[in-house]
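Visitor: A predicted structure for the sequence below; I have some questions about it.
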Amino acid sequence: MEALHSGFDATHPPSIDIALDTLSAPQRDLVMRVAAHFDRHGEPDLASTLYGIACFGDAAPTDDGDPHELLLAGSLLHGRGQVRTAERIYRHLLKGPSPPADVYSLLGYALHQLGHSVEGARQAAMAVALNPRLPNHHNHFGLALEGQGREQWDEAVNAYGRALELQPAHPEALDNIMRVLLASDTLHPMAGEIGRFLEEGHAAGVKWIDLGRVFEKHRRHEEAARAFARAVASMPGDVAPWLHLGALHQNHKLLEEAAVAYRRVIELEPGHASARERLADCLCEMGEFDQGMAILTALHQEHPSPELQARIDFAFPCIPDSLAQIDLSRRRLEAALDAYLARQGAVPPILSPGFFYLAYHGRNDRDLQRKGALLARKSMPQLIHEAPWVADYAGPGEKIRIGIASSLFHNHSIGRTTRGIVEKLDRARFEVALVCLPPRHGDAMAQAMRASADRVIDLSGDLAPDRETLATQRFDAIFYPDIGMNPYQTMLAHARLAPLQCTHFGHPETNGIPTIDWWISVDALEPPDAADHYSEHLHLLRDVPQFSYYHRPQLPTVLKTRSDYGFDDDDHLHICPQYLFKVHPDFDPILERILREDPKARILFTRSPVGHWSEVILRRLERRMGRLVERITCLPGLAMPDLMNLERVCDGVLDTIHFNGYNTTLEAWAAGAPVVTMAGRFQRGMHTAGMYRFMGMEDLIATDAADYVRLVRRLSEDAGFNRAMRRRIAECCDVLFENMDVVRAYEHFFEEKLRDRDWRRPRDAHPLAEVASPKAFATGRPTAVAA
């Protein structure tokens, strides 16, 4: 004891090591018992230190140590973070006769922690082989496998799963398996078993939240909802599972269900600001704009903040209640833009607030879009960026290198309109990279597009490294086919990452971003004053029918009848297969006249990602037409085969005004259905009419609202006319599908613009002093029309 006390100082651990050489075996026994005493009496740190002294400290363990005491000391030191010391103890124990499986297991775990996961997996595998009935052995084996990298993650999940089979509530194995499944790009089959483990182990509600997050990450909505619901049942007074459930539903556009969850949070915690804000978001997106704004306004009065004030200032209705609301909203938006641009100093981050819905108003949005883009750059100066090499660009090499960037390269309208360009650009002259923004998709369309590209670049969603990734590619051109559809894509588009940056009709609206040089359109789909509608230079593709090399949609293999959809043969059926935010208030009187003049007419709406929109649009129409609205049916979203079948058996398809169909029109024609349209003032309202004219067929292009109603009625009442229209569409529409002239026109555009760069604008980064006043927009940027 004298030697021990002479060297022991709790505040200076190194002095302990000095005393070790002077300890005899009996003294080590004494220290071991003292360590056990402190361990029993709730002083684990001191016990851990004393165990280390008793065993060997910095010296090699002696052969006369009790293996059980050594293992106890090693595991205790291990648990206190002294991993290297524990490793030495475990290795010493392996020298003895018949070391127990626990030694291999703990050594494997220690080696994994020290960065030697391959050797750790070998040791842990020995433990599993010696005693496969202990869950800790499988858990340690899983950790060592996980530590080797993604290529071993599936095996790690299997190991954690075996631990849970033996002990369903094993806390470490549950945490570990959840961690790997959350980080993995694919969902392991074992995820489907975790609910059973949680049930059998009577796990806490927070574990159900973890499982819900796993399924949510992998876009398994129903499984995630069930897991969060179980968490709700396990944690009835806790807001956490309700918040997760609400966010899940909100992200999947199940806004009514999300609103129920957020209202429950507010019942539990009436002052919960986040739930109130999210509820307001849901209501606004559901079309209940006034209710949502009332919540945001009250919240701002209670908790004033510049960010919340900006939310209120730039809020925008998705389905306008009337023309008057459109006018009021646009005036509010412009006033807010001018005020924020004129404000001195910092403003909250604002990225194209509410601008998605501007395109559906039937107005010229160029100046609003310009102001919005400049406000984004003022409020988020980090958006302004230029790849250093661009300024010295001397032209393309042997092949033009094009990056085509979107988040929607899957079974989506953007995937369908972009796929052909990716596939068909001449590889002797072009190198095509598919730049995929998150989230990653894995459906058949996504796989086909990835396979057809020369390279695929998956971005992370982190702006600075993603910009660096794109800059290092040294693309000659970056083509953003759908600016306005994804906020992150809009952020990327504000950077100058290639000498030529362009967009087209994925969201058929100018975007105001000064780093987007060209808007690629089609002469047949533009009015004479088209250049005044774009902040970009305008390039018109000549002598082509439409924007894309469009694969012809395949007719359903099983053809259905009206009765399959619950309609009678005598009904005059007219389907409008558009999202309901495209139904402009100017369209309402046309719908009313169709129903009023034809007692047999029935109008079918479909394609609504937000179910509540049906209630909002029907409420608006009922105010105008009263009980006639009873002959309007809002169908649930239909898969393309069912939609094409239904279009085929309807008398005709109603094209919305101001913002036409494009994919929907092509799908209807592929099904042989006649589409009634009326050309608008802007490209987005001329798609159907322009394609009809290219086909040499103008019979179903209405000259005004009265003519629109007349054509709709004629399709129902004149069977010969209907048959003739279907026959002519079948004869003429081939030119719209898989037309290589479209591809050649894009090739010509890229080659011409990269050869002749006189169109290049001044530098893209606006000094904020220049955008501080609305006067900065008096002249705008130069716009050109090119063939």
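Guide: Happy to help now that I have it.

Visitor: from here on, just use CA atoms for contacts and neighbour counts.
Guide: Fine.

Visitor: for stretch 421-436, buried residues please.
Guide: Neighbour-count burial for stretch 421-436, counted by 16 or more other CA atoms under 10 Å, picks out 421, 422, 423, 424, 425, 430, 431, 432, 433, 434, 435, 436.

Visitor: what sits up against it?
Guide: 398-409, 449-450, 452-459, 548-549, 743-744, 747 (CA atoms under 8 Å, 6 or more residues apart in numbering).

Visitor: have a look at the chain and report its longest helix.
Guide: Longest helix in the chain by number of residues (criterion: DSSP state H): helix 323-342.

Visitor: what element comes up after it heading to the C-terminus?
Guide: Per DSSP states H and E, helix 323-342 leads on to helix 366-379 as the next helix or strand towards the C-terminus.

Visitor: also compute the angle for that next one relative to helix 323-342, please.
Guide: 40 degrees (axes from the mean of the first three to the mean of the last three CA atoms, to 10 degrees).

Visitor: quick one: distance of helix 366-379 to the chain centre.
Guide: Helix 366-379 sits 24 Å away from the centroid of its parent chain (CA atoms, centre = their mean, to the nearest Å).

Visitor: among the buried residues of stretch 421-436, which lie within helices?
Guide: Using DSSP H, the members of those that fall in helices are 421, 422, 423, 424.

Visitor: pick the one among the residues you listed closest to residue 575.
Guide: Minimum distance to residue 575 across those is 30.4 Å, recorded for residue 421 (CA to CA).

Visitor: try this one next to it:
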Amino acid sequence: MKNFQENLNNAKNLHKSGKINKAINIYKKLLKFNNSDAQIYYLIGTAFLQKKNYVESINYLNQAISIRKDIPIYFNNLGIALSQLNQNEDALKNYKKALELKPDLIDAIINSGIAYKKLFKYKKAIKYFDKSLKIDPNNYLLLNNIGNLYKSLGDTEEAHKFYDRALKIKDDYCDSINNKAELYLQKKDFKKALVYFEKVIKINPKFTYALGKLIHTKKHLCDWSDYDLNLDKVLNGIKNKETVIEPFPMLSLIDDPDLQLKNAIIYNNLEFKKYNYEDNNLKSIKSDKIRIGYYGAEFFNHPVLQLTKDIFKSHDKSKFEMYGFFHGPVKDKMHFEIQKYFKKFFDINNNSIEEVVELSRSLKINIAINLTGHTADSKNSIYLSRVAPVQISFVGYSGTMGTNFMDYIIGDKFLIPKKNYKFYTEKILNMPNCFFPGPNKINVSEKKFSRKTVNLPEESFVFGSFNNSYKITPEIFTAWMSILKLTKKSVLWLLDNNQIATSNLINEAKRQGVEASRIIFAEKVYYDEHLKRFELMDLSLDTFPYNGHTTTSEAIRSGVPPITLAGNSFTSRVAGSLLNGIGLNELISTNIKEYISLACELASNKSKYQSIKKKLEENSKILFDSKKYTKDLENIYENLVI
């Protein structure tokens, strides 16, 4: 080939300018004339690494190393590609080789720390990061990675310090800005989180999932500025297969199971393509008892554990063995109390994926129950290589996970109508009644509450919604304001989730012509007291498209009729499932006009209201028969194994 060096220089320049595909094409042509040039294999491998095509990157970098075993950067880049596929042990071997050749190669030292962090070997990670800092104390990438390490350890203060140090060196470094925003969001400091997410969007409007997190933060604050504009950006982003919003915040934004599925698939393609895994098509090993593994972050005083604890208590121990696998952030009284109902209970927070898979297989788990799904502190990567032959999504995440490794989802015929099965990658397992579990008994405070003590007017009809503020949309709040305007002697009782949300809701009510005095906010109290004061509400107004789930169950238990708007998505049909389960379908509306009309009718028609309330009190126990619920669930489990 004439002008070999000229073509190589041209390819390198294209590569440097970001025209990677054109560079790769020239590199490959050059290989035809010199297939023993290690540098070209290295350049192609590095180009594929930049394109996040890690398999191809590994292929070319291995060929480069087969020709030249004395160049440290070859081993370093191979380690990066392997680590991106979560093959961190192999990555570390290559970083070690790179450091044997060049002991002060800063990239290999930093990358070793990252690999150890991924393996949850935090002490070793800190050792390598400290060594890196001594060589290059002003490396903002390194400082950000150390921040991430402390974030994983739950040390928020130290994490912020290192992010701030990174930003002092490079003030427009989006990763550190986004990481600070996420920490504030995690700590429910929504005001600060919003400031930092806005900074990210300003610098890079396409930064991975920043827009979705910005929207979700604003929803917590009931800040609906640019709501429709941002919604359009999300819809267009999903249409273009962009990483615009994570699956969970999408659930409260729009009632469209098709879009939720497409968005989940986009998320999974990003989140799980970095793992090199084998689905080994495990077969159940028969034994005297069916072995159920419950995997979750919620084994503490959390709604998921509150809902499921009676299941663990009621399982037939003569037929089933229960194993608990905990990967959450909190260990409280409930965390330790619940463990006695399991044959064995494991804390897998610091276990690698491979270790969890190996442990589960050694225990011969027949059915794995994923209690967390796409919510906080998930560990979904453990299901990729199968911790059990049968893997089920249950309770924690309200929608399809959009993966090929969750086999089933627990539902019921109302929750997921057959026409919607096509929007789920999982097969649907229907409970005979309502899918939503509920404890038989729950601790309710004996404290005496009156309308006066909670600032409610004695003679008014009390509409209420004790849902989280992020579930309140402009559409549903406008419906609530319409209800108040149509029922003069009434008030709306909401949770005081945060000061900014409260202020924004009051201002919005005024803007819509409703006096601020008609919106009353319930202060935060202990959970048992919250359940007790619930009884002072006359009618619970559900949110849409993300219904009240636990909140609706609490309303029913408290004898408060809830009305709901049932849509098409999982989240918008949970309250309807609960009401359908107790034969109160007359409280389920299918559009906003019907929802408003139903609320107004129950407020004005005392006879109908009392009839509904009586029916609710007579039928509600069905939802809290945890022994029957557990038996029905066990029947499903048995049919999957036998």
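Guide: Sure thing, it's come through. On a predicted model such as this, the values are computed, not experimentally measured, just so you know.

Visitor: counterpart of stretch 540-558 of the second structure in the first structure, which residues?
Guide: Using TM-score structural alignment, stretch 540-558 of the second structure lines up with residues 653-671 of the first structure.

Visitor: pull the distance from that stretch to the chain's centre.
Guide: Worked out by CA atoms, centre = their mean, stretch 653-671 of the first structure lies 26 Å from the chain centre.

Visitor: and for stretch 341-354 of the second structure?
Guide: 20 Å.

Visitor: ok, residue 334 of the second structure - contacts?
Guide: Contacts of residue 334 of the second structure by CA under 8 Å, 6+ apart are 299, 300, 301.

Visitor: name the element it belongs to?
Guide: Applying DSSP H and E as the criterion places residue 334 of the second structure in helix 333-338.

Visitor: the next helix or strand after that helix against the first structure, how far on average?
Guide: Heading C-terminal from helix 333-338 of the second structure, the first helix or strand you meet, by DSSP H and E, is strand 344-347. In the superposition with the first structure, the average deviation recorded for strand 344-347 of the second structure is 1.1 Å (mean CA distance after the TM-score superposition for the first structure).

Visitor: what range does strand 344-347 of the second structure cover in the first structure?
Guide: Mapping strand 344-347 of the second structure onto the first structure (TM-score structural alignment) gives residues 455-458.

Visitor: do the same with stretch 460-468 of the second structure
Guide: By TM-score structural alignment, stretch 460-468 of the second structure lines up with residues 571-579 in the first structure.

Visitor: ends of that stretch, how far apart?
Guide: In stretch 571-579 of the first structure, first residue to last residue: 23 Å (CA to CA, to the nearest Å).

Visitor: all strands of the stretch 501-650 of the first structure, in order?
Guide: 518-522, 537-541, 572-576, 601-605, 632-634 (DSSP state E, counting those that start in this stretch).

Visitor: could I get those as a markdown table with distance to residue 153 of the first structure and mean neighbour count?
Guide: Formatted as a markdown table, the strands of the stretch 501-650 of the first structure follow (distance: least, CA to CA, whole Å; neighbours: other CA atoms under 10 Å):
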| stretch | distance to residue 153 of the first structure | mean neighbour count |
| --- | --- | --- |
| strand 518-522 | 45 | 24 |
| strand 537-541 | 49 | 23 |
| strand 572-576 | 48 | 24 |
| strand 601-605 | 46 | 21 |
| strand 632-634 | 46 | 18 |
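
Visitor: first-to-last residue distance for stretch 549-566 of the first structure?
Guide: Termini of stretch 549-566 of the first structure sit 36 Å apart (CA to CA).

Visitor: list the buried residues of that stretch.
Guide: Buried residues in stretch 549-566 of the first structure, counted by 16+ other CA under 10 Å: 549, 550, 552, 553, 555, 560, 562.

Visitor: nearest residue to the fifth one other than its sequence neighbours?
Guide: In space, not counting the residues next to it along the chain, residue 555 of the first structure is nearest to residue 671; the distance is 6.3 Å by CA to CA, 6 or more residues apart in numbering.

Visitor: my read: the one you found touches residue 646, true?
Guide: No: when contacts are counted by CA atoms under 8 Å, residue 671 of the first structure is not listed as touching residue 646 (9.2 Å).

Visitor: read off where stretch 28-47 of the second structure ends up in the first structure.
Guide: Per TM-score structural alignment, stretch 28-47 of the second structure has no counterpart in the first structure.

Visitor: identify the residue spatially nearest to residue 107 of the second structure, adjacent ones excluded.
Guide: Nearest non-adjacent residue to residue 107 of the second structure, counting by CA to CA, 6+ apart: residue 76, 7.4 Å away.

Visitor: and that neighbour, how far from residue 41 of the second structure?
Guide: Distance from residue 76 of the second structure to residue 41 of the second structure, by CA to CA: 14 Å.

Visitor: one more: residue 353 of the second structure?
Guide: To residue 41 of the second structure, residue 353 of the second structure is 31 Å away according to CA to CA.

Visitor: who's more crowded, those two?
Guide: residue 41 (25 against 22; other CA atoms under 10 Å).

Visitor: tell me the contacts of that one?
Guide: 60, 61, 63, 64.

Visitor: how about residue 541 of the first structure?
Guide: Here residue 541 of the first structure is in contact with 520, 521, 522, 523, 742, 745, 746, 787 (CA under 8 Å, 6+ apart).

Visitor: tell me which residue is most central in the first structure.
Guide: Nearest to the mean C-alpha position of the first structure, by CA atoms, centre = their mean, lies residue 439 at 4.5 Å.

Visitor: so residue 29 of the first structure versus residue 52 of the first structure, what's the distance?
Guide: Between residue 29 of the first structure and residue 52 of the first structure the distance is 12 Å, computed by CA to CA.

Visitor: next: residue 395 of the first structure.
Guide: According to CA to CA, residue 395 of the first structure and residue 52 of the first structure sit 69 Å apart.

Visitor: can you pick out the residue with more neighbours from the two?
Guide: residue 52 (27 against 13).

Visitor: which SS state does that one fall under?
Guide: Secondary structure, DSSP: H, G, I helix; E, B strand; the rest coil: residue 52 of the first structure is helix.

Visitor: list the contacts of it.
Guide: For residue 52 of the first structure, the contact set (CA under 8 Å, 6+ apart) comprises 73, 77.
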